[in-house]
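In: Can you look at this prediction? I've put the sequence above it.
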Amino acid sequence: MFYWLLKYVLLGPLLRLVFRPDVRGLGNVPADGPVILACNHLSFSDSIFTPLMVKRRVTFVAKAEYFTGKGIKGKLMRQFFLGTGTIPVDRSGGQAAQAALDTLLRVLREGGVAGIYPEGTRSPDGRLYRGKTGVARLALESGARVVPVALLNTDEIQPTGTLIPKIRRVRMAFGAPLDFSRYDAARGDRFVERAITDEIMYELMVLSGRPYVDVYASKLKTSIEMPGAVPAERSEAIRQQPFRRDASTPADR
């Protein structure tokens, strides 16, 4: 009940009034059945705008710390995430990624809509980075269609590290649904999972117009946050990595 109140009465109308969304291709989201929204990730606000723009309920997962904050800020954040259908997942253990996928798989098997960021983390510089194959496993296990969703300027609206977003028109684009049922017989094949993931990332690159880097964003973040953890020459190579359509290395997941 609170979800619908927040989306259609409270927060949704306010955000539409303030940020005047320019959303293309929203009709590409199927009206029923399991659907995966595979989004690029530029800003914290991605998880706000995406579920509020889609007519169906969209479930993302978020780290449990967002639900355990203290004081007024913590309570407001907890209510917001609960109200937008976000599910907390404990990311402190080694099975965190699998726990998140299991949660989204349950949503899909119930015919719902699951949101996921294939890059696994926010882009450190606005470019699109190599996708992790969890999105492919979700698609194969659930039979869900995958709709690529390009957040086009949320990094300008709320850059990383800022609390208050800038008042600008938010722009988003939804691509045509991708059907991977042709791979049903190849579930568990890591080469197939990589091929599916690369196809999704290619569609996101085309939709977003962002340069694609065939490196995991987490590696670049490590080189920035922990100087010396990644050799200097490797760090610089990551920063300058160009887009390569044939740069698939299935074993590196």
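Out: Sure thing, it's come through. On a predicted model such as this, the values are computed, not experimentally measured, just so you know. Numbers count the residues shown, from 1 in each chain.
In: going forward, measure contacts between C-alpha atoms and count neighbours the same way
Out: Fine.
In: neighbours of D189, just the number please.
Out: Neighbour count of D189, defined by other CA atoms under 10 Å: 12.
In: quick one: contacts for it?
Out: Applying CA atoms under 8 Å, 6 or more residues apart in numbering to D189 gives no contacts.
In: roughly how far apart are it and T162?
Out: To T162, D189 is 41 Å away according to CA to CA, to the nearest Å.
In: Show me where the protein has its helices.
Out: 2-5, 11-19, 46-53, 71-83, 96-109, 134-142, 154-157, 190-208, 217-225, 232-239 (DSSP state H).
In: Comparison target, given below:
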Amino acid sequence: MLYRLFKYILIGPVLWVFGRPTIEGHRNIPRKGPVILAGNHRAVVDSFFLVLKVRRRITFVAKSEYFTGSGIKGALQRWFFGGAGQVPIDRSGADASRAALDTAVGILKRGGVWAIYPEGTRSPDGRLHKGKTGVIRVALETGVPVIPVVVHGGDAVNPPGTRMWRFSKVHVSVGKPIDFSRYRELRTHQAVVRAATDELMAALCEQSGQEYVDLYGADVKSRDSL
């Protein structure tokens, strides 16, 4: 109920006004059954436009800080991010990565749609960065195909570094599912998981038209902040 309220009443009309969003390739997402959506990430609003344009309910794994605030502001923030399809995960401990992956596996075992940004963070410079291997680990563990999704124009509506929104045009592109089952017998080999992750990032690069850089986005952010 909260998800539908968020999608159609709370934020949906605002997104329509600012982004006039369109989508292509929606039929590449099956109507039922577990699905992994792996996307590029250039703006905070990317997730909101995916929620708006994809017909099925999408679930993201989000940092727990979004859900632990106090007072009215904290309650509103929990309501907002919960409505946006995000579930909290504590990323501060040594087992944070495993906990996040276990949460994703649970979503898929229930037949849900799990969405993730393989770069692990928003792009600091508009380019597509090296992907982290978590999405492929989950895909190989569950046997669920990965569908590349690209949001074009989210950064024009919500430019990085500003809270102001601008009128622009957003387009969501849904690629064909990628079957990584051929890697499944070798899923414990890091080199194999890395190769499959690079294959996914190559598909996202071609679909998005972004320049690819073989560096993690978080490392680029750290370097640029020095």
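Out: Yep, that arrived. Just so it is clear, the structure is predicted and the values come from calculations on it, not from any experiment.
In: just to revisit the earlier point, how about a markdown table for the helices of structure 1, with mean neighbour count and distance to V61 of structure 1 added?
Out: Shown next, in a markdown table, are these (neighbours: other CA atoms under 10 Å; distance: least, CA to CA, whole Å):
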| stretch | mean neighbour count | distance to V61 of structure 1 |
| --- | --- | --- |
| helix 2-5 | 15 | 15 |
| helix 11-19 | 15 | 20 |
| helix 46-53 | 20 | 10 |
| helix 71-83 | 15 | 9 |
| helix 96-109 | 18 | 6 |
| helix 134-142 | 23 | 13 |
| helix 154-157 | 20 | 19 |
| helix 190-208 | 20 | 19 |
| helix 217-225 | 17 | 18 |
| helix 232-239 | 14 | 28 |
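In: Those helices into TSV, with extra columns for distance to A38 of structure 1?
Out: Shown next, in TSV, are those (distance: least, CA to CA, whole Å):
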stretch	distance to A38 of structure 1
helix 2-5	22
helix 11-19	21
helix 46-53	11
helix 71-83	19
helix 96-109	12
helix 134-142	8
helix 154-157	16
helix 190-208	8
helix 217-225	16
helix 232-239	24
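In: residues in contact with stretch 165-178 of structure 2?
Out: So stretch 165-178 of structure 2 is contacted by 17-26, 28-29, 49-50, 53, 145-154, 156-159, 200, 207 (CA under 8 Å, 6+ apart).
In: Stretch 141-148 of structure 2 now?
Out: 28-29, 34-39, 105, 108-109, 139, 174-181, 184, 187, 200, 203-204.
In: Show me these that map onto strands.
Out: 35-39, 174 (DSSP state E).
In: returning to what we had before: from the contacts of stretch 141-148 of structure 2, keep the buried residues only.
Out: 29, 34-39, 105, 108, 139, 174-177, 180-181, 184, 187, 200, 203-204 (16 or more other CA atoms under 10 Å).
In: Identify the residue nearest the geometric centre of structure 1.
Out: Taking CA atoms, centre = their mean, the centroid of structure 1 lies closest to Y117, which sits 2.1 Å from it.
In: Okay, that one and P148 of structure 1: tell me how far apart.
Out: 10 Å.
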